[in-house]
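Enquirer: just to be clear, the model below is a prediction. Sequence and coordinates:
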Amino acid sequence: MSFNDKSITELHQLLVSKEISALDLTEATLEDIKNREGSVSSFITIAGEAALTQAKALDDKGIDPDNVMAGIPLAVKDNISTKGILTTAASKMLNNYEPIFDATAVEKLYAKDMIVIGKTNMDEFAMGGSTENSYFKTSKNAWDQTKVPGGSSGGSATAVASGQTRLSLGSDTGGSIRQPASFNGVVGLKPTYGTVSRFGLIAFGSSLDQIGPFSLTVEENAQLLNVIAGADHRDSTSAPVQIADFASKIGQEIKGMKIALPKEYLGEGIDPEVKEIILKAAKQFEKLGATVEEVSLPHSKYGVAVYYIIASSEASSNLQRFDGIRYGFRAEDANSLEEIYVKTRSQGFGDEVKRRIMLGTFSLSSGYYDAYFKKAGQVRTLIIQDFANIFADYDLILGPTTPNVAFDLDTLNHDPVAMYLADLLTIPVNLAGLPGISIPAGFVQGLPVGLQLIGPKYGEEVIYQAAAAFEATTDYHKQQPVIFGGDA
């Protein structure tokens, strides 16, 4: 029996009334994974035995009627540390790494009696936009298995979109939650930088990375963010801000809300059919009582260039720890300390990771630091100021999540620049540390199109309010791919 068509609230009611047990739900989830995994390749590790043990213990303890997340299984991206469960970051470098600690976000899941069902596939060390850079496998789009699922959190998105799990966690450094959410027709949110602890997240770009939720509905997304958000003394970048309930404004009307539509987000490089869907969505917001006006974010065109200097520089520093000495893969044919370093890193890292390490090391090197890294930081400040100017007058920014719908497998992965440009619309949000969500807004040639809503810092409640209002008056989120029982 499958329960993947029931909302979290409905599942909670069934668990509290004892019509089903946490063990029943976990077994059904594992069966859904078994039936669909061969088509989409969402998971690197399925933690079935540990999940069943946890579910049984939870049934013995009893489901807390006041905790809507108790007994709910979810998937976790494989760069988020899970004690006793393989955590590989989809890299040969960590293909046998079993952490001895949980990430703070995972601790919070367990504190709310949620069940980690497995670890999802991703681009190696979160570097990529198609989940084709994994050492283990290539994930596939839930709607069309000849298309990419997006990246780097592709496995987390397809796990939800294909009906394997109702919820999942991903990480977003330059669009790695929102882009796969868009490509797979699910809800994905990148929180404000500092809202969710990065302790236990394998670092890529430390000033950019954020853990965030995937779900099938806006309300469920807010419910999961409620679980994982909060200050953490173990993360120096964690914000000392506590929002009581991210779902508190869901259901409130958006009449009088001012929404900005940047002309740069609908300009060159945006698929005309995607643009049409976004303009239609803007009209829907106007029908709901919001005002939508065109604005300009003039420095957003530099976002991709700035991002790949800053993110790669931070990555080159963060990935120094993978040296074959302390943990992870070590080359066997090394005869000296220098050979251990060189051969381990040459054999352990994939091509995209090596490319970014070299780009970052170059940007930080003597003689080039001022021209590249320092200059990128200065332009980042201009991008931050652009957003601040807009949010002085507007509540939210609206636009497409991605310039196009999901592209064919094995195409852009041979063209790094084209792959990087696919993150054109998501990157500025990370550079400015802002929250952004992708929600389903329509279809082009049978493939989902994501609508992106961007808010000011700590503006998640307003983002969820507007996203839920749009969701309540459209049915895009109700449409499912064939693998999930849909007609598409």
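Expert: Yep, that arrived. These numbers were taken from a predicted model, which means no experiment stands behind them. Numbers count the residues shown, from 1 in each chain.
Enquirer: only C-alpha atoms from now on, for both contacts and neighbour counts.
Expert: Noted.
Enquirer: just the strands in the stretch 51-200 of the chain please.
Expert: 73-77, 115-120, 168-172, 187-190 (DSSP state E, counting those that start in this stretch).
Enquirer: deepest of the ones you listed, which one?
Expert: Comparing the strands of the stretch 51-200 of the chain on average neighbours per residue, with mean count of other CA atoms under 10 Å, the densest one is strand 187-190 at a mean of 34.
Enquirer: hold the first one in mind and look at this next one:
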Amino acid sequence: MDYYKTNIDQLHADLVAGKITSADLTADTFKAIAAKDGEVQAFLALNQEAATASAANQDDQGIDADATLAGIPVAIKDNIVTKDLTTTAASKMLANFVPIYDATVIERLQQAGMIVVGKTNMDEFAMGSSTENSAMKITKNAWDHTKVPGGSSGGSAAAVAAGEVLVALGSDTGGSIRQPAAFNGVVGFKPTYGRVSRWGLIAFGSSLDAIGTLTRNVRDSAHVMNAIIGADEHDTTTVPRPQEDLGAKIGQSVQGMKIALPKEYLGKGVDAGVRAQIEAAADQFRAMGATVETVSLPHTQYAVPTYYIIASSEASSNLQRFDGIRYGFRAKDVQSLDSVYVRSRSEGFGDEVKRRIMLGTFSLSAGFYDAYFKKAAQVRTLISRDFENVFKEYDLVMGPTTPTTAFGIGAKVTDPLTMYMNDILTIPVNLAGLPAASVNAGFVDGMPVGLQLIGKAFDEATIYQAAAAFEDANDYKDQTPGGQN
């Protein structure tokens, strides 16, 4: 099976017609992983025995014509818990953790008939933009193995881009689906906050985290998102809404659509080649009948410090549970209760995680709360209002997903501030709780450029409409690592 030459709709048709079986498809997926992952290093754990049994069961039941995802393999980011399959969050702290339950999104994928084939690498506890913060291994960019795949969902993005799987789940706290999607030339989709249950997602920033998809094309993303959306009694932040088809507007023209292009998204720090590709994308939308106009989101400049105060504060609270007592890593040869806490956390967490815990604890501490966390929360409201004002007149906001294409492995690992700035264009979306997607907008020096499309809350359908129209208007999705097409 060549995942570069197929999609979910085609595989579903072949499964229903009996041209292929889920067992064969699953076996081919593990063959592809075996052939490619030695170089890409996208996977942390494989689920071969259980996946093979699940696929055989799907074949025995038969593939229903209405069950679009039945029998399709899927990879899962390693901070989404999977029953009886190791879930590490790429941290020494959870190196041997085997969950006793499935996350809600896993239950929903399995109800749809999808086959979980394994867990993908990531930045430890989802803290990072390059997957270099993983305690397990360094994943490579599918297009150039000397470059990073982005993060924190770098393993999921690289696995899809390398043709190891057709679809993977990731999580997005400040751009962690969209940024690696941009670096690897695939489609990354982050839903509205509250659209998808976070039950079973190892928490980083609880008011920011969202589970979404990484796929090779827009339509595949909509299929999988439809399977995982919906309210969940385990997660009170999910929003009850009538059943929706997020891909219902795919195939419709963008004629008459109004798209905003913020001047701040093409300003200082954005690579000239990236800017040129985004301007070309704007021209493409105009040629298809949409209106694209320049607007301002004035508080964008404050997004990075606002995000890192809020996210780190929430992380410092969420990660208190890893104390060396209940589960996870525990230091050896400790002499007191205090040393259990201190040494277990010092040895179990990596440098980036410890850096953010300290930043967050400081921001929440007495005497500094008003100056930092409270102020950041106020600026977050201003950033949300910027979007609200633009969406009074426009259907979507567009811009680059990242300021540059993928950078070299090791190039920024010792400079956390520069690494943090890499998420400046994706972070505002999470602060405002909005849906957004990254789609391939072309190439600069052989590396993919991401186009970000941002929508109104719970208007994922319009993002999919525009993203599919753009995808159909060019051949970027057909260009693959190694020149295969």
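Expert: Cool, the structure landed. The structure presented is a predicted model; accordingly, all values stated were derived computationally and were not measured.
Enquirer: do you know which of the strands of the stretch 51-200 of structure 1 lies nearest residue 252 of structure 1?
Expert: Within those, the stretch nearest residue 252 of structure 1 is strand 187-190; the backing value is 19.1 Å (CA to CA).
Enquirer: the closest one vs structure 2, mean deviation?
Expert: On superposition with structure 2, the average gap between strand 187-190 of structure 1 and its aligned counterparts reaches 0.4 Å (mean CA distance after the TM-score superposition for structure 1).
Enquirer: next, format the strands of the stretch 51-200 of structure 1 as TSV and append distance to residue 208 of structure 1.
Expert: TSV is the format used below for the strands of the stretch 51-200 of structure 1 (distance: least, CA to CA, whole Å):
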stretch	distance to residue 208 of structure 1
strand 73-77	17
strand 115-120	21
strand 168-172	8
strand 187-190	10
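Enquirer: count of neighbours near residue 295 of structure 2?
Expert: Residues contacting residue 295 of structure 2 under the criterion other CA atoms under 10 Å number 16.
Enquirer: nearest residue to the alignment partner in structure 1 of it in space, please, no chain neighbours.
Expert: Per TM-score structural alignment, the equivalent position to residue 295 of structure 2 in structure 1 is residue 295. Once its chain neighbours are removed from consideration, residue 295 of structure 1 has its nearest residue in residue 262; the separation is 4.7 Å (CA to CA, 6 or more residues apart in numbering).
Enquirer: tally of neighbours for the one you found?
Expert: Using other CA under 10 Å as the criterion, residue 262 of structure 1 is surrounded by 19 other residues.
Enquirer: can you give me the end-to-end distance of stretch 82-94 of structure 1?
Expert: With CA to CA, to the nearest Å as the measure, the ends of stretch 82-94 of structure 1 fall 13 Å from one another.
Enquirer: one more: stretch 398-409 of structure 1?
Expert: Counting by CA to CA, the terminal residues of stretch 398-409 of structure 1 are separated by 29 Å.
Enquirer: and if you look at stretch 12-29 of structure 1?
Expert: The first and final residues of stretch 12-29 of structure 1 sit 15 Å from each other (CA to CA).
Enquirer: who touches that stretch?
Expert: By CA atoms under 8 Å, 6 or more residues apart in numbering, the list of residues contacting stretch 12-29 of structure 1 from outside reads 1-4, 51-52, 55-56, 58-59, 63-65, 68-73, 117, 164-165.
Enquirer: figure out the helix or strand that the residue of structure 2 most remote from its centre lives in.
Expert: In terms of distance from the mean C-alpha position of structure 2, residue 335 ranks first, at 41.4 Å (CA atoms, centre = their mean). Residue 335 of structure 2 belongs to no helix or strand when elements are defined using DSSP states H and E.
Enquirer: likewise for the one 5 residues further on?
Expert: Assessed by DSSP H and E, residue 340 of structure 2 sits inside helix 337-348.
Enquirer: buried ones in that helix?
Expert: Within helix 337-348 of structure 2, the residues that qualify as buried are 339-341, 343-345, 348, counting by 16 or more other CA atoms under 10 Å.
Enquirer: for residue 294 of structure 1, grab the count of nearby residues.
Expert: By other CA under 10 Å, the residues close to residue 294 of structure 1 number 12.
Enquirer: and it, what does it touch?
Expert: Neighbouring residues of residue 294 of structure 1 by CA under 8 Å, 6+ apart: 260-263.
Enquirer: can you show me the strands along the stretch 201-350 of structure 1?
Expert: Under the criterion DSSP E, counting those that start in this stretch, the stretch 201-350 of structure 1 contains strands at 210-215, 258-262, 291-295.
Enquirer: whoops, I mixed them up, the stretch 351-488 of structure 1
Expert: With DSSP E, counting those that start in this stretch as the definition, the stretch 351-488 of structure 1 shows strands at residue ranges 396-400, 436-444, 447-454.
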